[in-house]
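> what follows is a predicted protein model with its sequence.
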Amino acid sequence: MLVLTRRAGESVVIGDGVVVTVIEVRGDGVRIGIDAPRSVRVHRAEVLEAVMAANAESSVPDEAAAATVDALRAIRPPTDPDAPSA
């Protein structure tokens, strides 16, 4: 990890188009501004971690829902959309 000291108004350039500028230092907090191309996604780490955890949780199969779908399929099997109509 690169560690730099910057003051308010000073910047760091990352790659070919990302500029991180220290806007303000107040107590133990620092406000930064990030100027990046639209193609570069910028996320706060805690938000990204929460989204990733929610996505992982939603990908776990729900056994009760799967049983309901199986029961409904037994009552009315899915139709083939490409099959000729009668």
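Right, received. Where do you want to start? Residues are numbered from 1 along each chain as shown.
> rest of the way, CA atoms for contacts and neighbours
Fine.
> how about the strands in this structure?
11-14, 18-26, 29-35 (DSSP state E).
> make a markdown table out of those and add distance to A64 and mean neighbour count.
Shown next, in a markdown table, are the strands of the chain (distance: least, C-alpha to C-alpha, whole Å; neighbours: other C-alpha atoms under 10 Å):
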| stretch | distance to A64 | mean neighbour count |
| --- | --- | --- |
| strand 11-14 | 48 | 13 |
| strand 18-26 | 47 | 15 |
| strand 29-35 | 45 | 13 |
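> comparison target below:
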Amino acid sequence: MLILNRKIGESIIIGEDIEITILEVSDGRVKIGIDAPEDINILRKEIYIDITEENKKSLDIDSNVLDILKKI
């Protein structure tokens, strides 16, 4: 993990086309802006985890349905 200190208005560049800018720091929270190409998905980690778990659940349901259909 790379750890950097940044001040308001300063940025971090990832690759050639992603820029993360510190917009505000207040009450222990940091507001950031992310400039990236439209084809790059940007999700909060907790949302990403929720989506991944739901996808896994749907795969389990599908395999159960296939087992039932095979018996018919």
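The structure has been received and is ready for your questions. These figures come from a predicted structure and were not determined experimentally.
> related to what we said a few turns ago, next, format the strands of the first structure as TSV and append distance to A67 of the first structure.
Output for those, formatted as TSV (distance: least, C-alpha to C-alpha, whole Å):
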stretch	distance to A67 of the first structure
strand 11-14	51
strand 18-26	49
strand 29-35	48
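> nearest to A56 of the first structure, out of the ones you listed?
Nearest of the strands of the first structure to A56 of the first structure, taken as C-alpha to C-alpha: strand 29-35 at 28.5 Å.
> mean deviation (superposed) between that closest one and the second structure, please.
When the second structure is overlaid, strand 29-35 of the first structure sits 0.3 Å from its aligned residues on average, using mean C-alpha distance after the TM-score superposition for the first structure.
> name the residues that touch that strand?
Residues from elsewhere that reach strand 29-35 of the first structure (C-alpha atoms under 8 Å, 6 or more residues apart in numbering): G17, V18, V19, V20, T21, V22, I23, E24, V25.
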